[in-house]
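*Asks:* For reference, the sequence and a predicted model appear below.
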Amino acid sequence: MTSSRRTLVTVLVAFLLGALFTATPASAEEGWRTHEGAINGADYLVKVPKRWNGTLVLYSHGLYVEKWGKPERIWLATRPETETWLLEHGYALAASNYKGVFGHAIEEALTDQIALLDWFEATVGRPRRTLTSGMSMGAVISVKLAENNPGRFDGVLAQCGEYDTKGTWNSALDMLFALKTLLAPDADIDLVRPRDPEAAQAALEAVVTEAQKTEAGRARIALAGALGTIPGWALAHEPEPTAPADRLAQQALWVTGAYLYGYGPDARPEIEGRAGGNPSSNTGIDYRRQLARSTGLDLVRHAYRAGGVDLGADLDRLAAAPRISADTQAEAYLDRYAVARGTTPSPVLTAHTTGDGGAVAGQARWYGDQVRRNGDPGLLRQTYVSRGGHCSFNAAEEIVLLRTLSSRADTGHWPSTDPRRLTAAATDLGPAYRLVPELFDPQGKEKAMPPLFTRFTPPAQPRPSR
């Protein structure tokens, strides 16, 4: 993998995961006190304003991958500007890096975050309100913290979340299965339970890289993306593309830049080791039917016409290819730790960008369905920002969402979540809070982007767990 590609993948994947107690003394810092230490081996960071307003925000980070090194800091919000604003306005902030730090450490997070909350209440004081916030993998952690601990949290902010992690792994398997079957049907590439993860990863990468050089190869990558309802919008700093060629190119960025690397053979040992086996399956899946339901169907048809490829023949090949089964205990593991139930013991506010292909917006729709079945729909509000990229919110949007959730916790009633009102409130915060990272830039370039909440109905998640 080239250096620039490795940097790109690091940015993407880092966003889509002594004694029992040690601590350093609290220190004064610009109007707040900082506490750092470890609880049962999990590092934590806490900041408490000298004029604390009584609200604590417990933040859960996303996925970190060990091969690309330990994060430089413990994050207390999705954006650093959000952290500063919250502290300056009296909010206390806390976060654990979870035991082990790396990988799909959801099981550890659900224990370590509660241990940190216990420590805070015993050491700093009992908050008047406790909110839990998280992004990407941290979003399902935040939701499940509230579900598993009724009465401990007064509200949940879940940003760019994968609420059905098992469904994501199934969808990723669909895409990689299509790539292997259509681009390298005779290659010895293990998509699950890999005997040689690095070799399998290298072989699949080589096949996909070669396919990108031809119209026919790009058409088959488009088909893989459509099976996962991956949008044709990836670049946060650019408007949503309209030309089919541009949409295909940006959809391919997601397929090759997120799923090939984040869910490929090289990523399998970590999740399979945690789950006790392979948690994903495509047994009984009809890909012709799945494509027919996909919002990417028209784009696939365009790509196949341009490439002079027979779409029906490729769908026949997918139908005839041997399927992959999951290990029951591994599925049960994800069901227990990484799939939200939607029980809403406290109010939940979700946020998603409309062009998110790392955690597709259908995840939010799926979570809303679970709340309607198992919880109280009146406790849920769902918001969307018109922008490409995964978790590509600016601080203004994050701050307004946290203020909205705080208001719900304080008053017992939701304030308006009309997109125009949210956009106006975020705009009023000023230009200092508008920076958005470009995940597909190797240097992680940031650019000021205006807040832009919007009305949006996501497509259905293609492979829901239930």
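*Replies:* Received, thanks.
*Asks:* going forward, measure contacts and count neighbours with C-alpha atoms only.
*Replies:* OK.
*Asks:* and after the host helix or strand of residue 182, which helix or strand comes next?
*Replies:* Assigned by DSSP states H and E, residue 182 belongs to helix 165-183. For helix 165-183, the following helix or strand on the C-terminal side (DSSP H and E) is helix 197-211.
*Asks:* which of the residues in that next one are buried?
*Replies:* 197, 199-201, 203-205, 207-208, 211 (16 or more other CA atoms under 10 Å).
*Asks:* Could you do stretch 112-121 as well?
*Replies:* In stretch 112-121, counting by 16+ other CA under 10 Å, buried: 112-114, 116-117, 120.
*Asks:* So which other helices or strands are in contact with the helix holding residue 182?
*Replies:* Helices and strands touching helix 165-183, as assessed by 3 or more CA pairs under 8 Å, 6 or more residues apart in numbering; DSSP states H and E, comprise helix 197-211, helix 215-227, helix 311-320, helix 328-337.
*Asks:* Among these, which comes closest to residue 154?
*Replies:* Among the helices and strands packed on helix 165-183, helix 328-337 comes nearest to residue 154, with 21.3 Å by CA to CA.
*Asks:* does residue 433 really touch residue 393, like I thought?
*Replies:* No: Residue 433 is not in contact with residue 393 according to CA atoms under 8 Å; the separation is 10.2 Å.
*Asks:* Between the two, which is the more surrounded one?
*Replies:* Under the criterion of other CA atoms under 10 Å, the comparison of residue 433 against residue 393 puts residue 393 first, with 28 against 25.
*Asks:* tell me the SS of that one?
*Replies:* Recorded secondary structure, residue 393: coil (DSSP: H, G, I helix; E, B strand; the rest coil).
*Asks:* then this one, side by side with the first:
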Amino acid sequence: MHTVSIVTALLMGLSPVPAADQVQTVPCPTTLPAETTCHGGKDTHGAYYSIAVPRNWNGTLVLHTHGGPDLGPPTQDRSTDDLTRWSVLVREGHAWAGSSYRRGGYGTQMAIEDTENLRAQFTRSFGKPRTTLLHGQSWGGNIAAKAAEQHKYDGVLLTNGVLAGGSRGYNYRVDLRVVYQYYCGNHPRPSEPQYPLWMGLREDSTMTGSGLRARLQECAGIESPPAQRTAQQAQNLKDILGVTRLPERTLASHLNFATFTFRDIVHNRLGGRNPFANVGVRYTGSHDDVALNLGVQRFWADPSAVRDLSYDSDVTGSISVPVLSMHAINDPTAFVEHDAAYRASVTHAGNSRYLVQTFTRESEHSALSDSGYAAAVSALATWVKTSRKPTAASVAASCPAFDAKYHQGCFFDPGFTPNSYESKVYPRPGGRHWPALSSVQAELWKRFYPGVGIAP
């Protein structure tokens, strides 16, 4: 199984766009405008979808790629909930379509194909849109950014996107996984079967999310008021947060991802191969960095696993249509530095003319102000129509007019620029920001990674 690449493992069973199936009319979420027509169903690959067409449709279709990934089986509720959350786009006169994807678990290329299948179905049922915009949120931002390099859209909107790609976009969760185990020693416990932490979890483990949270509480008192934590819990939590640079309020969700989603990536998508590495990373921010760096678990990545995960999800910046991003500066889940990573990729590819990035003084990941979304999608649509590129300042200036309608506030900060991705996440060997290796390290690198270059 180890020789099976993610090209096969992720795309196994994919086929051309399915034959047309009859879209069914369903009740609309109450957040949509009156006289909107909604449709839902399941395509021949098993992906559920939701479609909404407002009475006075302006001819623009917004295709939505959702975040996650969800690890359970797909449901109609997934796409219906997305439609509810992004109802502002329908209220702005756009048609909307979103897929649940055909299965749970990681798979950027899978999600792209399911989104393209839905686009084809929309066109069969309602005619070709005058304009098609792709909107990706969170992991869906990664999906949309990757799709924009492979398919033709008129414009792309990325909100709170995971834009550093799979091969390095989760390194801060790799660091959390090993740092947590160093301080807590209960995931796994010494009495349980041991496994390398890059797996996230044993393939056959029956651990649940609530069980994992109980272990986090046991070690760091995460659910207790600070005054009720033991001295050891308080110290553990301080060290974990100090080293990983993660916010306390999303620590549990990050550890959940580093456990269950890592298991899915490694066991279900990569045939047991390891795409993650932390050899050479020097962790700082604890009460005893020397002891931490001597004691934390270390591992090399399997180059073939890195290659396959990179093929599936890493972006190259090869865009040729307008792309506008909006990211909360204090996003606690997909850090704003992801946008710095994306800008670097686009700039390296020589395509900066196609990218506008905006940032907001907000602190949530899953949803931002409807006024901001309306301003962003309007700026993108106008850019597509007129070829006049907006600026962060012009998007911010347009927001109050939309806020008069939605009353959720305008929080754009046109003067903000995020620091580099590596300023937030410890860089890895071979990365552009990795320091020069010693001669001994270089020799070991060549021995274990033949054919893989060493960054200067």
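*Replies:* Great, that's in hand. Keep in mind that this is a model prediction, so the values were computed, not measured.
*Asks:* If we only consider the buried residues of stretch 112-121 of the first structure, which is nearest to residue 364 of the first structure?
*Replies:* For those, the minimum distance to residue 364 of the first structure (CA to CA) is 23.2 Å, reached by residue 113.
*Asks:* residue in the second structure matching that closest one?
*Replies:* By TM-score structural alignment, residue 113 of the first structure lines up with residue 115 in the second structure.
*Asks:* ok, now which ones touch its match?
*Replies:* Residues near residue 115 of the second structure by CA atoms under 8 Å, 6 or more residues apart in numbering: 63-65, 98-99, 101.
*Asks:* Would you mind measuring from residue 143 of the first structure to residue 214 of the first structure?
*Replies:* The gap separating residue 143 of the first structure from residue 214 of the first structure is 43 Å, by CA to CA, to the nearest Å.
*Asks:* Looking only at neighbour counts, state which of those two leads.
*Replies:* For residue 143 of the first structure and residue 214, the more surrounded residue by other CA under 10 Å is residue 143, and the numbers stand at 31 against 10.
*Asks:* So that one sits against residue 156, correct?
*Replies:* Yes: Residue 143 of the first structure lies in contact with residue 156 (CA under 8 Å); the separation is 6.5 Å.
*Asks:* out of everything not next to it in sequence, what's closest to the residue most central in space within the first structure?
*Replies:* In the first structure, the C-alpha nearest the mean C-alpha coordinate belongs to residue 136, at 2.6 Å (CA atoms, centre = their mean). In space, and not counting its chain neighbours, residue 136 of the first structure is closest to residue 161: 4.4 Å by CA to CA, 6 or more residues apart in numbering.
*Asks:* okay, now that neighbour: neighbour count?
*Replies:* Neighbour tally, residue 161 of the first structure, other CA under 10 Å: 32.
*Asks:* Distance check, it against residue 376 of the first structure.
*Replies:* Counting by CA to CA - residue 161 of the first structure and residue 376 of the first structure are separated by 19 Å.
*Asks:* on that earlier part again, now the contacts of residue 115 of the second structure in JSON lines, with neighbour count, distance to residue 126 of the second structure and secondary structure?
*Replies:* JSON lines is the format used below for those (neighbours: other CA atoms under 10 Å; distance: CA to CA, whole Å; DSSP: H, G, I helix; E, B strand; the rest coil):
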{"residue": "63", "neighbour count": "26", "distance to residue 126 of the second structure": "14", "secondary structure": "strand"}
{"residue": "64", "neighbour count": "26", "distance to residue 126 of the second structure": "17", "secondary structure": "strand"}
{"residue": "65", "neighbour count": "29", "distance to residue 126 of the second structure": "20", "secondary structure": "strand"}
{"residue": "98", "neighbour count": "27", "distance to residue 126 of the second structure": "15", "secondary structure": "strand"}
{"residue": "99", "neighbour count": "33", "distance to residue 126 of the second structure": "17", "secondary structure": "strand"}
{"residue": "101", "neighbour count": "31", "distance to residue 126 of the second structure": "21", "secondary structure": "coil"}
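*Asks:* between the residues you listed, which is closest to residue 339 of the second structure?
*Replies:* For the contacts of residue 115 of the second structure, the nearest to residue 339 of the second structure is residue 65 (17.5 Å; CA to CA).
*Asks:* The closest one contacts residue 135, correct?
*Replies:* Yes: in this structure, residue 65 of the second structure is within contact of residue 135 by CA under 8 Å, at 6.2 Å.
*Asks:* Trace residue 47 of the first structure over to the second structure, please.
*Replies:* Alignment note: residue 47 of the first structure maps to residue 52 in the second structure; criterion TM-score structural alignment.
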